[in-house]
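>>> let me see the structure of the following:
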Amino acid sequence: MKQLAIIICLFFISFTYAQNNTLKFTENSVSPKANLNQVSWIAGHWKGEAFGGITEEIWSPPLGDSMMFSFKLVSEGKVVFYELGGIRQVDETLIFQLKHFGSDFKGWEEKNETIDAKLAKIEDNRVYFDQFTFEKVNDNEINIYVVIEENGETEEVKFNYKKANDL
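Predicted structure coming up:
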């Protein structure tokens, strides 16, 4: 279980990878102008499967210059870890931020630290943050692509979510 948590944590510290559905924000990059209405399609209650368990994400609609989310991975009937975060409107662009918590709600990152992913590109059905991509397949399905690193190897992992109707 701890090994899985370490693998998940490595999602967010990868620096090089094979590019497919994700983009890397480079030092010389500038985030494009964007607003939360362009990504409001992410809002909803989403469920999927990954890492031998069930994944769940709940995204709020835009309010107060942000969209907040909660995530959890459940394996063998137990929570492995949580994430809390959101997409914020900052000046004329967007930033994706998150924090990890163990099943006991103890934070992984330092108290005042977050994982920050700058906006790299935005399209009608995709929003690209640094090493994270959100893709709208249709009104009831989204994909989230994340770059992870394990044992020096990097790969892009696809999380497929279907809209849950039980909220």
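
>>> all contacts plus neighbour counts: C-alpha atoms, from now on.
Will do.

>>> how about the helices of the chain, start to end?
Using DSSP state H, the helices of the chain run over residues 2-9.

>>> ok, now which ones touch V157?
The neighbourhood of V157, defined by CA atoms under 8 Å, 6 or more residues apart in numbering, consists of 145-148.

>>> what angle separates the longest strand anywhere in the chain from helix 2-9?
In the chain, taking DSSP state E as the definition, the longest strand is strand 78-90. On the basis of axes from the mean of the first three to the mean of the last three CA atoms, to 10 degrees, strand 78-90 is oriented at 10 degrees to helix 2-9.

>>> mind giving me the packing neighbours of strand 78-90?
In terms of contacts (3 or more CA pairs under 8 Å, 6 or more residues apart in numbering; DSSP states H and E), strand 78-90 is packed against strand 66-75, strand 93-102.

>>> any chance of CSV for these, columns mean neighbour count?
Output for these, formatted as CSV (neighbours: other CA atoms under 10 Å):
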stretch, mean neighbour count
strand 66-75, 20
strand 93-102, 20
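
>>> okay, these in a markdown table with distance to K136 next?
Shown next, in a markdown table, are the helices and strands packed on strand 78-90 (distance: least, CA to CA, whole Å):
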| stretch | distance to K136 |
| --- | --- |
| strand 66-75 | 16 |
| strand 93-102 | 17 |
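
>>> now do the contacts for the nearest residue to Y82 once chain neighbours are set aside.
Nearest residue to Y82, sequence neighbours excluded (CA to CA, 6 or more residues apart in numbering): K72, at 4.4 Å. Applying CA under 8 Å, 6+ apart, we find K72 in contact with 55-57, 79-83.

>>> just the residues you listed now: which is nearest Q3?
Using CA to CA, V80 is the member of the contacts of K72 that lies nearest Q3, at 10.7 Å.

>>> following up with a second sequence; could you model it the same way so I can compare the two?
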Amino acid sequence: MKITPDENTGSLSGRISFVNIKDGNDGPWGSIGVITDDSYMNKDKVKVERSQAITVEMKAHTLLALAEILNKGDSIHLKYVLRVDKWKDKTSGLDRKALKSHCTQIVSHTSKAAKDCLKQAGIMKSPQQAQQPPQQAQQPPQQQSNNAGWGQPQQPQQPQSSYAHEKAN
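Next up is the predicted model:
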């Protein structure tokens, strides 16, 4: 039996719901909210929409450097570790603790504007397009003659390499 070492890492992808920077007792700190899509198909093959809101703590210098480009609606993929934060409650004087996720790496970030451009160009599917049934394949355009006039669109010619010529012989 192989025993694997304990590991305290995770990965999270979703949309940014907020960016928060505050001054604390030990200096500035921050967090971002990430909304993840946790939808699934039930036994009747009906999609059940479900999402989770997760707050991820970040180092202040990282968040301050990225505050200008991280916006609500942007897509983000990050890695995190779980930590137990402990503190003394100011009103009751009791010791408190909470399990929190702390970002260790931002793997990727795509702005909402960039995603919208990719969807508009047809490079990225929107959720509505992904749910539509596939359409019939379109017929390829007809070949045009090579003697098209100046300014007329022409089909690009495929160059033949000498290697392809040698393989044919």
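
>>> TM between them?
The TM-score (TM-score structural alignment, normalised by the length of structure 1) is 0.25; 63 aligned residues with a CA RMSD of 4.0 Å.

>>> buried subset of the contacts of K72 of structure 1?
Buried members of these, scored by 16 or more other CA atoms under 10 Å, are 55-57, 79-83.

>>> list the buried residues of the longest helix seen in structure 2.
Assignment by DSSP H gives helix 112-120 as the longest helix of structure 2. Buried residues in helix 112-120 of structure 2, counted by 16+ other CA under 10 Å: 112, 115.

>>> ok, now stretch 77-85 of structure 2?
For stretch 77-85 of structure 2, burial by neighbour count (16+ other CA under 10 Å) applies to 77-81.

>>> any idea which of the residues you listed is closest to C103 of structure 2?
Y80 (4.2 Å).

>>> the closest one: what's it in contact with?
9-12, 56, 101-105.

>>> and those residues, which two are furthest apart?
So, these by CA to CA: farthest apart are T9 and V56, at 13.0 Å.

>>> compare the two (neighbour count), which wins?
Taking neighbours as other CA atoms under 10 Å, T9 of structure 2 and V56 compare with V56 leading, 21 against 13.

>>> report the contact partners of the more buried one.
So V56 of structure 2 contacts 31-34, 80, 100-103 (CA under 8 Å, 6+ apart).

>>> so which of the residues you listed are in strands?
Using DSSP E, the contacts of V56 of structure 2 in strands are 31-34, 80, 100-103.

>>> now tabulate those in JSON lines and tack on distance to A168 of structure 2.
Formatted as JSON lines, the ones in strands among the contacts of V56 of structure 2 follow (distance: CA to CA, whole Å):
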{"residue": "S31", "distance to A168 of structure 2": "63"}
{"residue": "I32", "distance to A168 of structure 2": "60"}
{"residue": "G33", "distance to A168 of structure 2": "60"}
{"residue": "V34", "distance to A168 of structure 2": "57"}
{"residue": "Y80", "distance to A168 of structure 2": "56"}
{"residue": "K100", "distance to A168 of structure 2": "65"}
{"residue": "S101", "distance to A168 of structure 2": "61"}
{"residue": "H102", "distance to A168 of structure 2": "60"}
{"residue": "C103", "distance to A168 of structure 2": "57"}
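
>>> most neighbours out of those residues, which is it?
V34 (26 neighbours).

>>> thinking again about what came up before, just the contacts of V56 of structure 2 now: which is nearest I16 of structure 2?
V34 (4.7 Å).

>>> do I have it right that that closest one meets S51?
No: applying CA atoms under 8 Å, one finds V34 of structure 2 not in contact with S51, separated by 10.1 Å.

>>> quick one: end-to-end distance for stretch 22-33 of structure 2.
14 Å (CA to CA, to the nearest Å).

>>> the helix or strand hosting A164 of structure 2 packs against which elements?
Take DSSP states H and E as the rule and A164 of structure 2 turns out to sit in helix 162-168. Contacts defined by 3+ CA pairs under 8 Å, 6+ apart place helix 162-168 of structure 2 against no helix or strand at all.

>>> list the contacts of that helix.
Counting by CA under 8 Å, 6+ apart, no residue outside helix 162-168 of structure 2 touches it.

>>> leaving out the residues flanking it, which one is nearest to F129 of structure 1?
Per CA to CA, 6+ apart, closest to F129 of structure 1 is L119, 4.3 Å.

>>> and what of F132 of structure 1?
Among residues not flanking F132 of structure 1 along the chain, V146 sits closest, at 4.8 Å (CA to CA, 6+ apart).

>>> next: R88 of structure 1.
Going by CA to CA, 6+ apart, R88 of structure 1 has S66 as its nearest residue, at 4.3 Å.
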